[in-house]
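In: Here is a sequence with its predicted model. Questions after.
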Amino acid sequence: MTTLMIAIIAAIIGAVLFALIGLISGTDETAIMVPFTLIVILLGAPPAAVLAFFLAAVLAKHLTHAVPTALMGIPGDTMAVPLMEHASVLKRLGMPHIALRKMISGGVIGAFIALPTAILLGQFLGQFGEFFKTYTGLIFTIAAVIIAFFSKGKWVSVLMIIPLAFFIKGLDTFSFSILEKHLSISFFLGIAIGPMFSDLLIALSSSSRHTLEKPKPKEYHLAPETKAWSGYFPNPFRILTRRQTAFTSGATFLSSLTFVFSPVGMTSLMGEITAARTKGAYKKSTSSLSVMNGVTESTYIAEALIPLVAFGLPLSPVALGPASPLFNAPPVFSSDPVNNLHSFLSPSEFLLYGAIGLVVAALIAYPFSMNYARKATIFVMNKISQEAIIGMFIGLACLLAFYEAGLVGIVLTFTMATVGGLLNRILGIGSGVQFMVFYGSTWIMMTLFGL
């Protein structure tokens, strides 16, 4: 079977799988993207197929996450949180279906603008690749400080960098004394599932359980399904007005260039700029939603591809979170030394296989969301247990940790998940900060203590 066929098959699997996962509200991108991407890599998929799978998964997830956000009034995932205000306005006006259409149409446009923009910028920045590779440890540490300062926890995130690096290096040294090899996947998984795992721990605690308890089940009222287009596949340029298309195109292009900033922050910023330039509640909300969901796509795609094409080093929040296996998936990929997609794919191959992933996801997830959103939402609410989904991700983490290091890997994963998850939930030290500290921990400990 040719690489092209394998890439197409991988893209189809990624698109179908994550289109379904996106319908389930509250699914964290890092916790779901990391295990599945690792599985694809460790099963021996060629680099081109890994890229196609990942980009198809990203686009499909961010198209269908609009379904619970618009129709149920609850965020589909972390990236959907900034969209809640404008989605709620349209829901109160009785037009959640309009919100949904605008959101996913903006997402499709944003994705296809981001791909070539990210690859071109990555090629330009690649001229400075040797500098970045030489000072990798220092760059990770500086980046950890910057990301920590702009994270939810701010000063406590900055103050915890050295203690967290000490903790991570301690775990690494101890596991090395047992296995005589350094672990990576187990740390990734621990940080990725941390917020999800911390919720399970809180639910098991008699003193903290009340923070998660609700007095009664929530009630949701779904609008009837309406269709304003003929055929199965609607045209996103006809769903959006010309002004909305222009705003979405401009915002996604600009946000594709800012690969070092938080995707959530960029989504909020572009939404605020659009809202400030639009009058009327309906126009303001529909325009902002199309722009913001476009930016969720563009930031994710650009933040994964720019550092991958340019350096092969995970130097963005997305590269440190959901896209981290594209950079580090021992023994297949590594960033120190650089031996990952950066080494195996040329810029033209990034464009070709990236486009395959996006086209496949658009063909599957876009018409599905536009035509069957209400039916899919009812099915998920009635038939899918969120606890079962969480259990599935925890099980995947156990599988991959055991693959890397047996029982030691499982224990290390859940130790990291416990500490990282509680730091995230209680102190606001995000997964991006924790990933960056993990990458910089060796340099930090060597510089401070000579370890």
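Out: Nice, I can see it.
In: Please make it C-alpha for all contacts and neighbour counts, starting now.
Out: Will do.
In: And the helices in the stretch 201-350 of the chain, which stretches?
Out: Ranges of helices in the stretch 201-350 of the chain, per DSSP state H, counting those that start in this stretch, are 236-239, 242-257, 263-276, 281-310, 317-320, 324-327, 341-344, 347-383.
In: quick one, which of the ones you listed is nearest to F333?
Out: Closest to F333 of these is helix 324-327 (C-alpha to C-alpha; 6.1 Å).
In: Now do that closest one: which elements does it pack against?
Out: helix 29-42 (3 or more C-alpha pairs under 8 Å, 6 or more residues apart in numbering; DSSP states H and E).
In: What are the contacting residues of the helix it packs on?
Out: Helix 29-42 is contacted from outside by 47, 50, 53-54, 57, 77-78, 188-189, 192-193, 196, 321-326, 329, 332, 393, 396-397, 400, using C-alpha atoms under 8 Å, 6 or more residues apart in numbering.
In: so can I have JSON lines of the helices of the stretch 201-350 of the chain showing distance to I410 and mean neighbour count?
Out: Converted to JSON lines, the helices of the stretch 201-350 of the chain look like this (distance: least, C-alpha to C-alpha, whole Å; neighbours: other C-alpha atoms under 10 Å):
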{"stretch": "helix 236-239", "distance to I410": "45", "mean neighbour count": "16"}
{"stretch": "helix 242-257", "distance to I410": "37", "mean neighbour count": "22"}
{"stretch": "helix 263-276", "distance to I410": "30", "mean neighbour count": "20"}
{"stretch": "helix 281-310", "distance to I410": "27", "mean neighbour count": "29"}
{"stretch": "helix 317-320", "distance to I410": "21", "mean neighbour count": "28"}
{"stretch": "helix 324-327", "distance to I410": "18", "mean neighbour count": "28"}
{"stretch": "helix 341-344", "distance to I410": "27", "mean neighbour count": "18"}
{"stretch": "helix 347-383", "distance to I410": "30", "mean neighbour count": "19"}
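In: Using CSV, lay out the ones you listed together with distance to W155.
Out: Output for the helices of the stretch 201-350 of the chain, formatted as CSV (distance: least, C-alpha to C-alpha, whole Å):
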stretch, distance to W155
helix 236-239, 43
helix 242-257, 26
helix 263-276, 18
helix 281-310, 25
helix 317-320, 18
helix 324-327, 25
helix 341-344, 34
helix 347-383, 38
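In: wait, which of these is closest to F150?
Out: Short answer: helix 263-276, nearest of those by C-alpha to C-alpha, at 9.5 Å.
In: where do the strands sit along this structure?
Out: Secondary structure of the chain (DSSP state E): strands located at 334-335, 338-339.
In: hmm, back to that, now for the helices of the stretch 201-350 of the chain, which one comes closest to F176?
Out: Minimum separation from F176 across those (C-alpha to C-alpha) falls at helix 324-327, 21.2 Å.
In: which residues touch the closest one?
Out: By C-alpha under 8 Å, 6+ apart, helix 324-327 touches 34, 37-38, 50-51, 188, 308, 312-314, 318-319, 333-335, 339-341.
In: so which of the strands of the chain is the most packed in?
Out: Greatest average neighbour count among the strands of the chain goes to strand 334-335 (a mean of 22), per mean count of other C-alpha atoms under 10 Å.
In: Use this one as the comparison:
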Amino acid sequence: MIEAFLWALSMGLVGAIVFAAIGLVSGTDETAVVAPLTLLVVLLGVPPAGVFSFFLAAVVAKHITHAIPTTLLGIPGDTMTVPLLGDAQQLRELGVPHIALRKAISGGVIAAFIAVPMAVLFAWILSPIADEISDLAPWIFAGAAILIALTSKGRWAAVGALFPFVLLIVGINQFVTTQLGHSLSISFFLGIATGPLVADLFLALSPAGRKTLHRDGPTEFALAPDVRTWSGRMPNPLKVLDRKQTAYTSGAAVVSSATFVFSPVAMTVLMGEVVGARIKNGYHKLTSKMAVRNGTTESTYIAETMIPLIALGLPLSPMAAGPAAPLFNAPPVYTVDTATGQTHNLHNLLETWEFLVFGLLAVTIACLIAYPFAMTNAHRAASWVLKNVSHEAIIGAFAGLILVICLYEGGLLAVLVTLTVGLIGGLMNRMFGVHSGVQFMGYYAAVLTVPAIIALG
């Protein structure tokens, strides 16, 4: 137990520090950065407690610092901050971007501490019917894929695109199995995760596509100074939010934890609108929506990872099928048997109480590192990133990491699979709004549902 705790503590620190820094860089999509690094941690042989703590601390820390570019610069820190942009812009126009930031990240801290025990509770409620759910997994994946597609920006286009995408995965997987003698999974996963990046790289190579990426000049930003409005080293989120904002954020965290099968972005938008409709004062409405929406980014990511992981061991949520996928399926370390639905992953390797303890430990570490940093150094951090951090260098680093992992799994053929899936998936995302969560569910439908349908015949 002591060894597991030390692993959880040390890897939580690594995850929190690394992703608190990554969150400062705008446009760093969670799936494209959290998933590959989590996969690397798994493949390096880190024990289950360390893997879980690393992942949870990473997403919590990133969802604290991702509010810095969103609120101060008006550019999305990642996918989950897009619903915050409108309210953040209005607060910038009022001259209080620092208030928008503090409300957002304080809501995130409160929601994170609520989501962990709520996720364990809801998982405990589902556990008695876990076997029945596992037996129905092929059909649940198909239904979940359609449901998630309907809640995406693409809606019916995303539903229609699922069928050719599933057939593409089935065909490539069959070809790869014939050539290598075994199927691939990590390479498909990386292709989906990095799809928008791969699509943009190909667009940059095309004279016609390059025009869509052209910018007339550098963007100018005006940053508010860092202002300290509290005493002591650690700010208290319960004092940053008023009582009503704390209540709204807490309620949204509970509701969004229970509805773990829905899109995190959709829940973020919905919770903000529900709360906003109850408040008449314009300023209080905007600041409350910032707290609730950023809180929902934390609660959905935590609950949508922990509930399927504890109760089922199957990636039956947009999060579990996306950024958290390495916690479920990272051969040869963690596996999901597509024929039987049997699992060997964190579901089998950690007890329920360990998820609670290590989950709260990871959240605490992330908040202790990222929250005071964001509250006191947002201006300096955002300014430094804008002046010194090269997006090209970040892209190059992740491209190198992806290349190494693909070569490890299946050589050059695996690299080609990642490029193929990434290009097609990225274009589907860019042109039709078929985001990575839909595509991941399509992948699992290809490896689970299609064999089940064939077996019926």
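Out: That came in fine, so what should we check first? These figures come from a predicted structure and were not determined experimentally.
In: Which members of the contacts of helix 29-42 of structure 1 are classed as buried?
Out: Taking 16 or more other C-alpha atoms under 10 Å as the criterion, what is buried in these is 47, 50, 53-54, 57, 77-78, 188-189, 192-193, 196, 321-326, 329, 332, 393, 396-397, 400.
In: coming back round to it: can you redo the strands of structure 1 as CSV with distance to G420 of structure 1?
Out: Shown next, in CSV, are those (distance: least, C-alpha to C-alpha, whole Å):
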stretch, distance to G420 of structure 1
strand 334-335, 22
strand 338-339, 26
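In: Quick one, which of those gets closest to V437 of structure 1.
Out: Among these, strand 334-335 sits nearest to V437 of structure 1 (C-alpha to C-alpha), with 14.8 Å.
In: Mind reading off the mean deviation between the closest one and structure 2?
Out: Aligned to structure 2 and superposed, strand 334-335 of structure 1 gives a mean residue distance of 1.9 Å (mean C-alpha distance after the TM-score superposition for structure 1).
In: for stretch 359-375 of structure 1, same thing?
Out: Mean deviation for stretch 359-375 of structure 1: 0.6 Å (mean C-alpha distance after the TM-score superposition for structure 1).
In: Check the offset of that stretch from the chain's centre.
Out: 19 Å (C-alpha atoms, centre = their mean, to the nearest Å).
In: what stretch of structure 2 lies opposite it in the alignment?
Out: With TM-score structural alignment applied, stretch 359-375 of structure 1 matches the range 364-380 in structure 2.
In: Residues in contact with that stretch: which ones?
Out: 9, 12-13, 16-17, 20, 57-58, 60-61, 64-65, 68, 72, 101-102, 105-106, 109, 223-228, 233-235.
In: Which among these count as buried?
Out: 9, 12-13, 16-17, 20, 57-58, 60-61, 64-65, 68, 72, 101-102, 105-106, 109, 223-224, 235.
In: Just those: which are in helices?
Out: 9, 12-13, 16-17, 20, 57-58, 60-61, 64-65, 68, 101-102, 105-106, 109 (DSSP state H).
In: Show me where the stretch 51-200 of structure 1 has its helices.
Out: Using DSSP H, counting those that start in this stretch, helices in the stretch 51-200 of structure 1 cover 66-67, 84-92, 96-125, 129-134, 136-149, 155-159, 161-179, 185-204.
In: I'd like to know which elements the longest one is packed against.
Out: It refers to helix 96-125 of structure 1. Helix 96-125 of structure 1 is packed against helix 47-64, helix 66-67, helix 84-92, helix 236-239, helix 242-257, helix 281-310, helix 347-383, with contacts defined by 3+ C-alpha pairs under 8 Å, 6+ apart.
In: By how much does it deviate from structure 2 on average?
Out: Mean for helix 96-125 of structure 1 is 0.5 Å (mean C-alpha distance after the TM-score superposition for structure 1).
In: repeat for the fourth one
Out: After superposition onto structure 2, the average distance of helix 129-134 of structure 1 to its aligned residues comes to 1.2 Å, using mean C-alpha distance after the TM-score superposition for structure 1.
In: Switch the helices and strands packed on helix 96-125 of structure 1 over to TSV; also include distance to F414 of structure 1.
Out: Below are these laid out as TSV (distance: least, C-alpha to C-alpha, whole Å):
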stretch	distance to F414 of structure 1
helix 47-64	25
helix 66-67	31
helix 84-92	32
helix 236-239	43
helix 242-257	35
helix 281-310	26
helix 347-383	29
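In: which ones are touching I390 of structure 1?
Out: M196.
In: Tell me which residue of structure 2 matches up with it.
Out: Correspondence of I390 of structure 1 to structure 2, assessed by TM-score structural alignment: I395.
In: With F438 of structure 1 instead?
Out: Using TM-score structural alignment, F438 of structure 1 sits opposite Y443 in structure 2.
In: which ones are touching that match?
Out: Y443 of structure 2 touches 166, 169, 188, counting by C-alpha under 8 Å, 6+ apart.
In: The first one: neighbour count?
Out: Just to be clear, that refers to V166 of structure 2. 21 (other C-alpha atoms under 10 Å).
In: ok, it to L190 of structure 2 distance?
Out: V166 of structure 2 is 16 Å from L190 of structure 2, where distance means C-alpha to C-alpha, to the nearest Å.
In: swap in S257 of structure 2?
Out: 27 Å.
In: Kindly report the same for T449 of structure 2.
Out: In terms of C-alpha to C-alpha, T449 of structure 2 sits 21 Å off from L190 of structure 2.
In: Equivalent analysis for A370 of structure 2, please.
Out: For A370 of structure 2 relative to L190 of structure 2 (C-alpha to C-alpha), the value is 27 Å.
In: same deal with T212 of structure 2?
Out: 25 Å.
In: swap in G108 of structure 2?
Out: On the measure of C-alpha to C-alpha, G108 of structure 2 and L190 of structure 2 end up 28 Å apart.
In: Please name the spatially closest residue to the counterpart of G420 of structure 1 in structure 2 (chain neighbours excluded).
Out: Superposed on structure 2 with TM-score structural alignment, G420 of structure 1 falls opposite G425. The shortest distance from G425 of structure 2 to any non-neighbouring residue, by C-alpha to C-alpha, 6 or more residues apart in numbering, is to G195 (5.3 Å).
In: Next up, the contacts around the one you found.
Out: 421-427, 429, 436.
In: from those residues, which is closest to A266 of structure 2?
Out: S436 (14.0 Å).
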